[in-house]
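Undergrad: need a 3D model of the sequence below.
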Amino acid sequence: MFVQRNSMGTEKKEKMRGGEGIVNFTYFVPNGTEKNARLLAELSLEPGASIGYHQHDNETEYFIFISGTGTANDNGTEISVKPGDLLITGNGASHSVKNTGSVPLVFNALIVTY
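TA: Coordinates of the predicted model:
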């Protein structure tokens, strides 16, 4: 399967998981089309925007940071994130992420179900 960028679905979510601002989604493939991949998308947070703290049960989420800078709460530990970093959250763990920089924080997100 080949998917061109201009055919990918997009969505804006406000105050995602109790966070601040808007999270922009570009879905690489429609949700539910790939077995065990609940989400495969690029997310972009404008400066100050965030995804609130939440838990992942029976699945693992991977954040692969592409550009920008921010902070993440990795199961209770506050960390700085930058391009090239990877955050893995699953098996009952929790996380959040916030753009603390002056440009969009962009990352790929993959949720794999068990």
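Undergrad: hey, let's count contacts and neighbours off CA atoms from now on
TA: Will do.
Undergrad: tell me, how many residues neighbour the closest residue to Leu40 other than its chain neighbours?
TA: Excluding its sequence neighbours, the residue lying closest to Leu40 (CA to CA, 6 or more residues apart in numbering) is Leu110, at 4.6 Å. For Leu110, the neighbour count with other CA atoms under 10 Å is 18.
Undergrad: one more, for comparison:
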Amino acid sequence: MQVEYNCHDGLDHVEVFRAFSADQDGKRMDFLDFVNVPPGATIGLHRHGDNCEWYVITYGQGKMIFCGEEIRVKTGDVMKNPAFSEHALFNDSDDVISLIVFQFSGENKYE
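TA: Alright, predicted model coming up:
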């Protein structure tokens, strides 16, 4: 487990366990992370390049900026962040948000 402070210029820290990275699988998938976002912490607003990043909320609830809109997310939600889109996650609750984050790039991305 690694702790990332100010993830994508977000607030506080998030806990990340990288279960998989591209160098393990010939770049079919860029990475697969298990992430915990404590209360009050954020993954800051950021934009990726030519890749598609997915968030699977496995526990908790919070607020997300998704394709220019502010929406509520909760356990069970699956969010596809398309290539070149901006997104952020804010834990405005009193409990942790746990999520799985994975990404595909270039010709391997699933749009």
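Undergrad: now what about the TM-score between them?
TA: Overlay of the two chains. TM-score (TM-score structural alignment, normalised by the length of structure 2): 0.89; 105 aligned residues with a CA RMSD of 1.2 Å.
Undergrad: identify the residue of structure 2 aligned to the residue nearest to Leu40 of structure 1.
TA: Matched across to structure 2, Leu110 of structure 1 falls on Phe102, judged by TM-score structural alignment.
Undergrad: hmm, back to that, where does the residue nearest to Leu40 of structure 1 sit: helix, strand or coil?
TA: For Leu110 of structure 1, the assignment made with DSSP: H, G, I helix; E, B strand; the rest coil gives strand.
Undergrad: which ones are touching it?
TA: Ala37, Arg38, Leu39, Leu40, Ala41, Glu61, Tyr62, Phe63 (CA atoms under 8 Å, 6 or more residues apart in numbering).
Undergrad: pretty sure the second one sits against Ile111.
TA: So the one you mean is Arg38 of structure 1. Yes: with contacts defined as CA atoms under 8 Å, Arg38 of structure 1 counts as touching Ile111 at a distance of 5.3 Å.
Undergrad: need the residues touching each of the two.
TA: By CA under 8 Å, 6+ apart, no residue touches both Arg38 of structure 1 and Ile111.
Undergrad: which residue packs closest to the corresponding residue of structure 2 for Asn99 of structure 1, ignoring adjacent ones?
TA: Superposed on structure 2 with TM-score structural alignment, Asn99 of structure 1 falls opposite Asn91. Counting by CA to CA, 6+ apart, Gly62 is the residue found nearest to Asn91 of structure 2 once chain neighbours are left out, at 4.8 Å.
Undergrad: element containing the one you found?
TA: Element membership for Gly62 of structure 2 (DSSP states H and E) is strand 61-66.
Undergrad: equivalent range in structure 1 for that strand?
TA: The aligned range for strand 61-66 of structure 2 is 69-74, by TM-score structural alignment.
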